[in-house]
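[1] Predicted structure and sequence below. I'll ask about it afterward.
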Amino acid sequence: MNEKQRVLFSIACVYLRQKHKRRSVWVHKTIQARSRHGEYHRLVQELRLDEVRFQQYFRLDRTQFDELLRRVGPLIAKDDTRIRRAISPGERLAICLGFLATGDSYRTISFSYRVGHSTVAGIVADVAKAIWDSLVEDYMPVPTTEDWRDIASEFYHRWNFPNCLGSIDGKYVVIQAPSNSGSLFYNYKGTFSIVLLAVVDAKYCFRIIDVGSYGKTSDGGTLANSPFGNGLRNGTLCLPEDTLLPGADHLGPQPHVFIADEAFPLRRDLMRTKSDIRRVQRTVRMAEKTIGSVTAVW
C-alpha cells in the first residue's frame, strides 16, 4: 500500500466511524419536559385567562386564534409515532405566530417552547404556508372585472379619485443574507432584504401582494418581474374597459389606472406622480400606510 492509498484508507475509516457514531442523547431532557414546562403548556394557557395579554402576545384575540386553528389545524396536524408524540396543531400555530409577532430567532423560540431548533424552522415554514393556503381564497381572492369596478367606485366615492384601481408600493423586508448570495439581496439602504410589493384598495385592504424579489431590485424591476406586472403587460388582469370621467365627457373614455410614486414606471394603466394635489398624494400614500400598519404589529 503506497502513501496515497494509506491516506485514502485513513479518511475512509474516519468517515465510517463518524457515520455510525450513535447519538449520546436521543431526546434532550429539556425537550422531554415540554409538556410540563414548555411555553405553550404553561404561559400560553395562563394567557388564555387574560384577553389583553393574550392579544399582546399573539397579535390575535382568543376567538381569532381559535378560528385560525380550526382552519389550519387539519393542514398542520402530524401523526404520533411509537417513539414520541407529535406536537399538537395548537402548539405549532403558537410557535409560528410567536415568531411572526416577535421576530425572535429560531433558537430562542426552541428554548422557550422546548422543541428542537430545526423543528421550529420546519413548523414556521409549514404553518405559514397553511395559513396562506387556507385564507387566501376568502380574504385575498384574485379580483374579477366586477371586483375592479367596485374598487374604482370606492376610490371615487371615498377619495374623489375616479378610475383608480389601487395604490401600489414596495417594502424592504430585512433578512440575513443567504449563503453564497453575493449582493443579490443587498439594497440601497445598506441592508439585506427581500421585497414585498402590494396593491391596496380604497378601504386600505390588500388586494394583491408579491413577496420574494431580490433586495437589490428596484420597485420598477420588482413590478416588472412579478405575476402582477406580467398580468399588466399581457392584459390578463380582467381590468374594466375605459370609461368617461365624471364631468369630463369631452375627454372621451379614459383608462382605469393604478397609482404609485416616481419609483415605478409610467404606463397607460399605471399613473406615476409627484403631484401636489392632495387627493393624489393621499391615494399614493395609501399602500405605504397600509404596509406600515401591518409591520407595526407583525
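    Cool, got the structure.
[2] make it CA atoms for all contacts and neighbour counts henceforth
    OK.
[3] in this structure, which helix has the most residues?
    helix 117-139 (DSSP state H).
[4] So what would you say the end-to-end distance of stretch 22-37 is?
    28 Å (C-alpha to C-alpha, to the nearest Å).
[5] If you count neighbours, what's buried in that stretch?
    In terms of neighbour count (16 or more other C-alpha atoms under 10 Å), stretch 22-37 has its buried residues at Ile31, Arg34, His37.
[6] quick one: contacts for the last one?
    So that's His37. By C-alpha atoms under 8 Å, 6 or more residues apart in numbering, the residues touching His37 are Arg114.
[7] 7 Å instead, please
    Not one residue lies near His37 by C-alpha atoms under 7 Å, 6 or more residues apart in numbering.
[8] re the thing from before, now, the buried residues of stretch 22-37 that are in helices?
    Checked against DSSP H, the buried residues of stretch 22-37 include these in helices: Ile31, Arg34, His37.
[9] contacting residues for the second one?
    It refers to Arg34. Taking C-alpha under 7 Å, 6+ apart, one finds Tyr113, Arg114 in contact with Arg34.
[10] What segments of the chain are strands?
    Listed in chain order, the strands of the chain (DSSP state E) span 164-174, 193-200, 206-214, 257-260, 270-272.
[11] A further structure is provided below for comparison with the first:
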Amino acid sequence: MCIAHGTVGSQHIIVIMNPRVPLLYYWYTRIHKKRSVQRRFWVHPLLDHGPQREERFEKFYMNLREDEQEFYNYFHLSMASFDNLLSRLENSTLPRINTIMRMCISTKMKLAICLRYLATGCSMKELHFTFKVGTSTISGIITDVCSALWDVLHDDFLPSPTKTKWEEIAKGFDQKANFPHCIGAIGGKHIRSKKPELSGSSNVKNKDYYSIVLLAVVDSDYKFVYVDIGSYGTNCDSYNLKNTGLWEKLNDESLPIPDPTPLTESGKSIPFVLVGDEAFALHNNLLRPFGGTHLDERKKKFNCRLSQVRRYVEWAFGIMAAKWRILQRPVDTSITSTIEIVKACIVLHNFACERDGLRFDDSSEATSAMDNLENEPNPRAGAQANNIRSAFADYFMSPEGSVPTQ
C-alpha cells in the first residue's frame, strides 16, 4: 500500500493507492518521453548522400586499383579475387533497388566495407568516418555481406568431402608429414565475443571472457575441410566434437572415408583417422598423444610424429587470423552476427588460399590471439582404439615407417 499526501486549497488530502501505480506511471512517462524525441537529421550532415557517396567511393576505389600491392594491402585480396567475389555477389540476394526516397548502397561498396572490417578488425565507427555511411547501416551491411559470402562460396570452397576427397587428403599428409591414413588435423579455438543476452556463464571461458567455439578439420594445404561454429565457450574440444554431425557420422559409419587398409604389406588393416591433441578423446577414427611424462622411446616418437600433423590445423588458424584480423580481437556484434563473420572468414580463407596462394606474414603472433580449448582429462578408451594407436606407434618404429628426422 502507498499513501500520498497533498493539499487542495485549505484542505489536506490523503490518498491511498496501489503501490504499483507510481511504478507504472514512471515507466509510462519514460517510454512516452523516449518516443517523443525527434531526430535532428534524416541524414547527418557529415554523411554523404547517395550520388555523392558513390562518386566519392568510386574515385577512391579506382585510385586503389592503380597499384596491385596497395589494393591487396587494403582488402587482403588481389584485384582478380575481389572482382570474382563481386561477380558472385551481384548474382545473389545482396543487391538492392533504388527508390524515390533514397539511393541504395552499391554491392561493390558493401563488399569493400565488409572486407575492410574483416581484414583490419577496425571499429564500425572508423568505417563510418571512412566510407561516410551510418554506423547502424554498416553493422547491417557486414552481417548481410558475410551471410551472402557463405552462400556463394561454401559449395565451391567448403563442400562436403567425398571418399575421393578424403583419399586425396590422406595422400597429402602421407607425402608432406610422413603420417599415413590421416584424413585431417582437427582442432578448436575460442572466438572472443561480447556477452550474449541472458547467457549466464555459458559462453565464459574460465571466467575470463565470453566466446564461441570454432571447431575445424584441416588438410595438408592449410585449407578447412569441415567446421562447426557456435558452441559454448565453456566446453572442451571433445565435448563440442561429440555434438557435431561429423562425430555422428563417424559413429554410425556413414562418413564416406576410405576403407581400412594395412600400414605395411603384411600388417593388419588399420582405419583412417583424424589427428588431434589432448583436448580430444581417443577413438577408433581419432588419435591423440600418449599421456604422461615418463614415456618410453616408442611413445615419444609417436607423439612427435603426431605433433607434426597437429601443427597444420594450428598454422591454418594462424594464417586465417593473420589475414582476417577481426579474429584477433573480441567481435563487437551479436552472437548471430559473430557466427556469420566467422563463417565468412572460413570460406574467404579457402577462397584466398586457392586463388592468391599463402600470402601472409608470420602467423605465430596471430595464432596466440585465438586461445586453445581446455584439454580433455585422459579417459579410458576402448581396447580397439588403444590397439589402433599402438599399431601406428609400432609402425613408426619399424624400418618401413621410421624417418631420419624423428
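    Sure, I can see it. Computed from a prediction, not measured in an experiment: that's the story for all the values here.
[12] Just give the TM-score of the two.
    Comparison of the two superposed chains (TM-score structural alignment, normalised by the length of the first structure) gives a TM-score of 0.89, and 296 aligned residues with a C-alpha RMSD of 2.6 Å.
[13] what does Arg279 of the first structure align to in the second structure?
    When the second structure is aligned by TM-score structural alignment, Arg279 of the first structure is paired with Arg305.
[14] what about that match, how many neighbours?
    22 (other C-alpha atoms under 10 Å).
[15] Next one: it from Phe224 of the second structure, what distance?
    From Arg305 of the second structure to Phe224 of the second structure the distance is 21 Å (C-alpha to C-alpha).
[16] which helices and strands does the longest helix of the first structure pack with?
    helix 62-76, helix 89-102, helix 106-113 (3 or more C-alpha pairs under 7 Å, 6 or more residues apart in numbering; DSSP states H and E).
[17] Contact partners for the aligned residue in the first structure for Met124 of the second structure?
    By TM-score structural alignment, Met124 of the second structure lines up with Tyr106 in the first structure. By C-alpha under 7 Å, 6+ apart, Tyr106 of the first structure lies in contact with His117, Val120, Ala121.
[18] Of these, which is the most crowded?
    Busiest of the contacts of Tyr106 of the first structure [other C-alpha under 10 Å] is Val120, holding 23 neighbours.
[19] That residue against Ser110, yeah?
    Yes - counting by C-alpha atoms under 7 Å, Val120 of the first structure touches Ser110, with 6.2 Å between them.
[20] With adjacent residues omitted, what lies nearest to Asp61 of the first structure?
    Spatial nearest neighbour of Asp61 of the first structure, chain neighbours left out: Gln55 (4.7 Å); criterion: C-alpha to C-alpha, 6 or more residues apart in numbering.
[21] Number of residues surrounding that neighbour?
    16.
[22] picking that back up, reformat the strands of the first structure into TSV and put mean neighbour count next to each item.
    Below are the strands of the first structure laid out as TSV (neighbours: other C-alpha atoms under 10 Å):
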stretch	mean neighbour count
strand 164-174	24
strand 193-200	24
strand 206-214	18
strand 257-260	25
strand 270-272	20
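[23] Same list, the ones you listed, but as TSV with distance to Ser181 of the first structure please.
    Output for the strands of the first structure, formatted as TSV (distance: least, C-alpha to C-alpha, whole Å):
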stretch	distance to Ser181 of the first structure
strand 164-174	15
strand 193-200	12
strand 206-214	10
strand 257-260	30
strand 270-272	32
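[24] which stretch among these comes nearest Ile76 of the first structure?
    Of all the strands of the first structure, strand 206-214 sits nearest to Ile76 of the first structure, with 22.5 Å by C-alpha to C-alpha.
[25] Tell me the counterpart residues of the closest one in the second structure, please.
    Going by TM-score structural alignment: strand 206-214 of the first structure matches residues 224-232.
[26] contacting residues around the matching stretch?
    158, 202-203, 212-219, 240, 339, 350.
[27] Out of these, which comes closest to Pro22 of the second structure?
    Ser202 (36.8 Å).
[28] For the closest one, give me its contacts.
    Tyr232, Gly233, Thr234.
[29] What residue in the first structure is paired with it?
    Counting by TM-score structural alignment, Ser202 of the second structure lines up with Leu184 in the first structure.
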